[in-house]
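Predicted model, plus sequence, below.
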Amino acid sequence: MESRHDGGNGTLRLRRFGTILGAIGLTVPAITVGAHAAAVACGGGVSTGRVAVNGCVSAQRGSVGRITTREITAHIKARNTGTRGLNVSYEAFFRVVDGGHWVKLGSGRAYVGPGEAIGPAEVGSTTRVCGPVKVEIRVHARADGAAWSNWSPASTRQCQT
């Protein structure tokens, strides 16, 4: 990266560099804070009324004695696109992709101010014995008086590093 000014090209390079850094910041997964922080990966967005929703998942390694486990946590990100605050209810479900059935992990409720966002906020978690399987979570939400959104899924390999 050059720091000299050469007829505007150096300034242009700085702008490009800033744009690239900004784009990287938008695409890097959010990180939860804690002693053993795990990356949070979010799936595609859905919406209901004035609320945009993303389902997110994180997986943290652990163990019970000699058995390796994985703590799988469902999260939600919700954004109020309107000009008034909303109470938002949400639910998260979990399954093992091959042959599993959906199990409710948790639910919650939060106030989201006008133009504001929450999350990733933990909705629920489950501890599983490690295996070579893919797991999936799905999250949906609704604002007071609105219909439930479609599902926003996210998935992870249960015991990847």
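The structure has been received and is ready for your questions.

CA only for contacts and neighbour counts going forward, please
Will do.

Neighbours of the closest residue to Ser58 other than its chain neighbours, how many?
Excluding the flanking residues, the one nearest Ser58 by CA to CA, 6 or more residues apart in numbering is Val40, at 4.6 Å. By the criterion of other CA atoms under 10 Å, Val40 has 19 neighbours.

What ranges does the chain have for its helices?
Remark: helices assigned in the chain by DSSP state H are 9-27.

doesn't Ala146 make contact with Gly49?
Yes - between Gly49 and Ala146 there is a contact under CA atoms under 8 Å: 6.6 Å.

Any figure for the gap between Arg61 and Lys104?
21 Å (CA to CA, to the nearest Å).

Where do the strands of the chain begin and end?
Here the chain has its strands, by DSSP state E, at 30-31, 39-48, 51-64, 67-80, 86-96, 103-112, 117-129, 134-143, 152-157.

Could I get the contacting residues of the residue nearest the centre of the chain?
Residue closest to the average C-alpha location in the chain (CA atoms, centre = their mean): Cys56, at 2.9 Å. Neighbouring residues of Cys56 by CA atoms under 8 Å, 6 or more residues apart in numbering: 40-43, 74-77, 120, 137, 139, 153-154.

ok, second structure coming up, stack it against the first:
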Amino acid sequence: MLKRTGAVVAAAAVAALALPADAHAAAVACGGTVSTQGVSGNGCISADRWKDGRVFFRTITAHTVLTNSRPHATGVEYEAYFRVVSGGHWVKIGNGRTVVQRRSAVGPLAIGSTDRVCGPVNVKVQIRVHIRPAGGAWSNWSSAATSQCQT
């Protein structure tokens, strides 16, 4: 029952993140869930369009939702990397840590962001997130992608 409650809380948090803050905000895309030692994380990406003079930009932000199914609170570290899918290399855009209470979820937590100039084509960008509970091993990667300059 508690695992189901945690899953519902995490799903609600991701759904709340998916609602745009204003007319220029793009939707959030979430990847699959990864887990390690009783802690799971979901990587999500958002792209917020803005303009400086005549040039359009996107702020790409990586997020995570963390769920702890352990019977005690635990500290969790997380990292996010970014790349342009066509020929880009992975660049770290942020990291952090937080305490997740027993059998609960936190987030979405913004991990880091990067600003990109919108080019002539709708370039696909990707983030990847992984997590590590205190004293544990890093999880696999949870990836998410979006088009950089969608309208």
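Great, that's in hand. This one's a predicted model, so the numbers in the text were calculated from it and none came from an experiment.

TM-score for the pair, please.
Here the superposed chains carry a TM-score of 0.83, computed using TM-score structural alignment, normalised by the length of the second structure; 137 aligned residues with a CA RMSD of 2.1 Å.

Tell me which residue of the second structure matches up with the residue nearest to the centre of the first structure.
Residue pairing (TM-score structural alignment): Cys56 of the first structure is matched to Cys44 of the second structure.

which part of the first structure lines up with stretch 134-146 of the second structure?
Mapping stretch 134-146 of the second structure onto the first structure (TM-score structural alignment) gives residues 144-156.

In stretch 81-101 of the second structure, which residues are buried?
Residues Tyr81, Phe82, Arg83, Val84, Val85, Lys92, Ile93, Gly94, Asn95, Arg97, Val100, Gln101 are the ones in stretch 81-101 of the second structure that count as buried (16 or more other CA atoms under 10 Å).

let me redo that: stretch 106-125 of the second structure
Val106, Gly107, Pro108, Leu109, Ala110, Ile111, Gly112, Ser113, Arg116, Cys118, Val125.

what does stretch 144-151 of the second structure give?
Of all the residues in stretch 144-151 of the second structure, those buried under the rule 16+ other CA under 10 Å are Ala144, Ala145, Thr146, Ser147, Gln148, Cys149.

Now the two most distant members of the residues you listed.
The largest distance within these, taken as CA to CA, falls between Ala144 and Cys149 and amounts to 15.6 Å.

separation between the closest residue to Lys3 of the second structure other than its chain neighbours and Gly53 of the second structure?
In space, and not counting its chain neighbours, Lys3 of the second structure is closest to Ser69: 6.5 Å by CA to CA, 6+ apart. Distance of Ser69 of the second structure to Gly53 of the second structure, given as CA to CA: 48 Å.

So between those two, which is more surrounded?
Using other CA under 10 Å as the criterion, Ser69 of the second structure and Gly53 rank with Ser69 on top: 22 against 6.
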